[in-house]
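Novice: Provide a 3D model corresponding to the input given below.
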Amino acid sequence: MSYKVLARKWRPGSFSDVIGQQHILQSLSHALDTDRLHHALLFTGTRGVGKTTIARILAKALNCEQGISSTPCGKCDSCIAIDEGRYIDLIEVDAASKTKVDDTRELLDNVQYLPTTGRYKVYLIDEVHMLSRSSFNALLKTLEEPPEHVKFLLATTDPQQLPVTVLSRCLQFNLKRLSILEIKSQLVRILETEKIESDDVALDLLATSADGSMRDGLSLLDQAIAFGAGKVFGEDVRSMLGSIEQRYIHALIESLANDDADALFHAIDDAADRSPDFMMVLNEMLGILYHLSLVQLAPAIIEQRSLDREWLEKTSNKFSAEQLQLFYQICLTGKRDLPLAPDSRTGFEMLMLRMLAFQPGPTAPAVTTTHITDGTQSGHKPPVSHRHGRQHSKQHNGQKPVARQSPTQDNTVYSQSESGAKSQTTAVPLAGKDWARLARSLSVTGLTKQLALHMAPEIWDKKQLELVIDAEQEAIYSSAREKELIHALQKKLGGNIQVSIRIDTPVTETPAQQKQRQTRERQQAAEQSIMSDKSVTKMVEAFGASISPASIRPVP
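Specialist: So this is what the prediction gives:
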């Protein structure tokens, strides 16, 4: 029994059958119809996008017995012989196996002779970049000025390796990767013609896994038909590819959003029961993180795509834009590191723990401010936001922002007005209050905890607690997190206290800023200690060395 694989059975026989590549087909069709075809054409592009197929159709168009045109008949002896791979005037060369200069010279020795049966002798050199430098040099003269009866069709997946002298002698056509929709529509057409049952999920998976290559898509379809005993359904294709259903990926993403390690490992166990390829799982997560970012920053794009918009919009509210970017980067790095792990599941679990452990840090200070206490200026310059929040304090009405307090200063804060005069602001009764310790002790997790760490109290007494969120961290604010935080504070401090929250520039340091400043001070102290060490100074002088501050780390 002889079975012809789908990739060969469904190879296009005319330009109208080619999927995609309309920019190339239009140029070639016009050139053929007006008899203005160049003698040397170079087709470039990734594997399986139609380079060799288009070259063979071009050979048929040039040698069709009905005449030169962009629509060869496909029925004459020449067209049939080319389709069957036995046309004597179409010389196909695999440059990967004939790289030596002697092979090229032997090929060129026959260029001068007229074609045996056709109009043109067509040389189709595949993977031309594999030729040696000497072979390219031997080819140059003939490539530039071939006999009138000769056409050169070159194909390569790596045009960067071709000498510029070869590129300058050819017309170059860059074939694009096919879209998922183009591949899927062709798979549907083939399955309908072959009368094979299938479902939409399976076709989406196959079209995505083809990665822009129609030949890869048809090879996978052949494999799926064999795997499913003549049927192509989503469950079988997932099992064949080593991928898992979207609901398992959704569970992983939601566990990260809720900062819940127990739920995360439960989701990993559920996914592992399906025996997935964890590299494929990472690819799925990258796709979802990308779509979540689109929902936040470019929602109009999402409306044009057939995605689970309801879940994406609901889940995107649980992440900040910075978190999604960080998680995406961790996943990308994890793809590189996964093969180095003891086993793929351990590497994947460590990757998930990394996402739980790391959070985007606060932004660096952007504005220089001045502290004035007891009439003396201090050189300390804590971070101050330049952005306006939802509510604006008096500092934004004609005055410069008030600098945040240092923990070593008293609770009276002054601001410098534009006229240069000192004006004392309302004293805030915060003496003896430790907001940082309270914020860390609250029974909240995830982004709600981060929200607490990026705010500072402005008024705090027995009846009232007024909190100000750093405007730099406005992205992590949501009304749901505000309600959760207020509930946790009232539970901790007593239900009678009135808690209010607004977005502005806090007059004192937030816990996150305090931690950042302490880290910076410890680093500066460590660098100063190394720089002033006598032994280090002697080594620097003796060896003409230099100290890289980036290599210095404070002792834990």
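Novice: CA only for contacts and neighbour counts going forward, please
Specialist: Noted.
Novice: please enumerate the helices of the stretch 351-500 of the chain.
Specialist: With DSSP state H, counting those that start in this stretch as the definition, the stretch 351-500 of the chain shows helices at residue ranges 435-441, 446-453, 479-493.
Novice: just name the most buried of these.
Specialist: helix 446-453 (a mean of 22; mean count of other C-alpha atoms under 10 Å).
Novice: quick one: list the elements packing against that one.
Specialist: helix 435-441, helix 479-493 (3 or more C-alpha pairs under 8 Å, 6 or more residues apart in numbering; DSSP states H and E).
Novice: kindly calculate the angle that it makes with helix 479-493.
Specialist: Taking axes from the mean of the first three to the mean of the last three C-alpha atoms, to 10 degrees, one finds that helix 446-453 is oriented at 60 degrees with respect to helix 479-493.
Novice: just how off-centre is stretch 144-157 within its chain?
Specialist: 39 Å (C-alpha atoms, centre = their mean, to the nearest Å).
Novice: now the other sequence, so there's something to compare against:
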Amino acid sequence: MSYQVFARKYRPKTFDDVLGQDHVVRTLRNAIAQKRLAHAYLFVGPRGTGKTSTARILAKALNCPGGPKADFDPDDDICVEIAEGRSLDVLEIDGASNNGVEQVRDLRESVRFAPARGQFKIYYIDEVHMLSNAAFNALLKTLEEPPPHVKFIFATTEANKILPTILSRCQRFDLRPIPTETIARHLQHIAGQEGIALDETAAWAIAKGADGGMRDAQSMLDQLVAFCGDHITEANVLDVFGFTSREKVATLTSALLERATPAALSLIQKEAESGRELSQLLGELIGCLRALLVAKLDPTADGDGIPAELWSKLIGAADEYAPDRILAAIDVFAETEGRMKWATNKRLHFELGVIKAIQSLGEVRIADVIKVLTRGADFIPQAPPTAPEPVATEAELPPRPSIPAVVTPPIPAPEPEKPAVTPVRKPGLSAISALDSLIEAAPEISEAPPAPEPPPWEEAKPKPAAEAPPAAAPQPTLDESFYDDPLIKSALEKFEGKVLR
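Specialist: Predicted structure coming up:
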């Protein structure tokens, strides 16, 4: 028998063998047990997560002897035929090479025939998003109302390219990337079955490089066995695939947190000269910073595969930084990752990103200044509170002289001359009369010439009874403090007047 690679040899055969997709397995098991089988299923997920394997297991569960049942024997003849792809009742179609309307018309013609051995005739279309719009439209009617003995199973990595009318006629299952720990444990299981000594650190490095795909991890292990033989170490994994060790990632992160720019640039130079993939190193660095950020917000979080000793040192180095500083460094490296994807000189952009991240960690922000001032304010002694002074009400305040509005009177029409009447000066002037005299003294406002000073004998004459003020409300006399009032002084300066005493 020819050699069979690990990805095919250890492909899942039952629902129990499917790893990392518990939500899909549980739903399918319950649907089979409750006999709530849909006529069309759609499996969506990244490569190597088990879409084709899950579709074949579902086909076995539907067509197994005595089925449908979730716990079937994978060694039955029908199940073996389905696993090997030679069953007449399970047709696997490649959507990339059979994407035209003619192929869909042939499928519609074959749908009418009954299954040969099983209970259902199952059509599995891989990469269904490659079908043309015309092919999708030709399949709509058959997909909506297929015969009772027909089941459709679709698989794709890009569900956004499938027409909404197709999506609405299927039960969709999203397969997630498999966790790194699950992949590492499964690789250890395969190594034990094959008699290979696989170090735990090497298994973790392979699982980390597989990025959630079990098939990629199995292919990498197969390649390492051909390179190393029966014993595989982490150094072998790093040499073959150009990965960066967790120690190097922790060292670079530590140099970043200590703001040691020369040490960080020297490490990047060594990694570039040794042929390491700098984009992969940048992704590992972002993952380590992300783990530190999560650890600041949740102290119970783990170190994302970094050894405990290195992780404790990184936690200590990150204590002096607030979460927003680490988040700013992650943003800088995210922008750097986008530029490195299309740049020819990746090392230059990586080094620039490291320098910017170190500057962002050391810069002083307004929030830091406010925090320092807030801390200093706590040490300032405060005087005991004193009772506030009573505020005088408006009624208790002394009356303040008001300035009447100055209005230029209209020029009256000429009247016949009358005998001149000498005005009599009153002995007591109020504040308003004093202001009136100031206004009359301003030449630019008052057009009439000032009245002549009355002779002394006129002041001695008694006032008429009609003009005498009532005895009940005598006018206040004007004291010298009146002229010291700021309002009076400003009025005198404004109107260039004089005080007549």
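Novice: out of the helices of the stretch 351-500 of the first structure, nearest to residue 141 of the first structure?
Specialist: Relative to residue 141 of the first structure, the nearest member of those by C-alpha to C-alpha is helix 446-453, separated by 67.6 Å.
Novice: find me the equivalent region of the lengthiest helix in the first structure in the second structure.
Specialist: Of all the segments of type helix in the first structure, defined by DSSP state H, the longest one is helix 511-532. Counting by TM-score structural alignment, helix 511-532 of the first structure lines up with no residues of the second structure.
Novice: so what does that helix touch, helix or strand wise?
Specialist: Secondary elements touching helix 511-532 of the first structure (3+ C-alpha pairs under 8 Å, 6+ apart): helix 435-441.
Novice: so which bit of the second structure is the helix it packs on matched to?
Specialist: Matched against the second structure by TM-score structural alignment, helix 435-441 of the first structure finds no partner residues.
Novice: which other residues reach that helix?
Specialist: 449, 452, 453, 456, 457, 510, 511 (C-alpha atoms under 8 Å, 6 or more residues apart in numbering).
Novice: if you set the cut-off to 10 Å instead, what comes out?
Specialist: The contact list for helix 435-441 of the first structure, computed with C-alpha atoms under 10 Å, 6 or more residues apart in numbering, reads 449-457, 460, 485, 488-489, 492-493, 509-512, 514-515.
Novice: scan the second structure for its longest helix.
Specialist: Per DSSP H, the second structure has its longest helix at helix 278-297.
Novice: that one vs the first structure - mean distance after superposition?
Specialist: For helix 278-297 of the second structure, the mean deviation from the first structure after alignment is 1.7 Å (mean C-alpha distance after the TM-score superposition for the first structure).
Novice: I'd like to know which elements that helix is packed against.
Specialist: Under the contact criterion of 3 or more C-alpha pairs under 10 Å, 6 or more residues apart in numbering; DSSP states H and E, helix 278-297 of the second structure touches helix 246-257, helix 261-273, helix 308-317, helix 323-340, helix 346-362.
Novice: average distance between the longest one and the first structure?
Specialist: The superposed helix 323-340 of the second structure is, by mean C-alpha distance after the TM-score superposition for the first structure, a mean 1.8 Å from where its aligned residues fall in the first structure.
Novice: give me the angle between that helix and helix 346-362.
Specialist: Inter-element angle recorded for helix 323-340 of the second structure and helix 346-362: 160 degrees (by the same axes, to 10 degrees).
Novice: which residue numbers in the first structure does helix 323-340 of the second structure align to?
Specialist: Under TM-score structural alignment, the match for helix 323-340 of the second structure is residues 321-338.
Novice: the matching stretch: how far from the chain's middle?
Specialist: That offset, for stretch 321-338 of the first structure, works out to 9 Å (C-alpha atoms, centre = their mean).
Novice: and that stretch, what's buried?
Specialist: 321, 322, 323, 324, 326, 327, 328, 330, 331, 334, 335, 338 (16 or more other C-alpha atoms under 10 Å).
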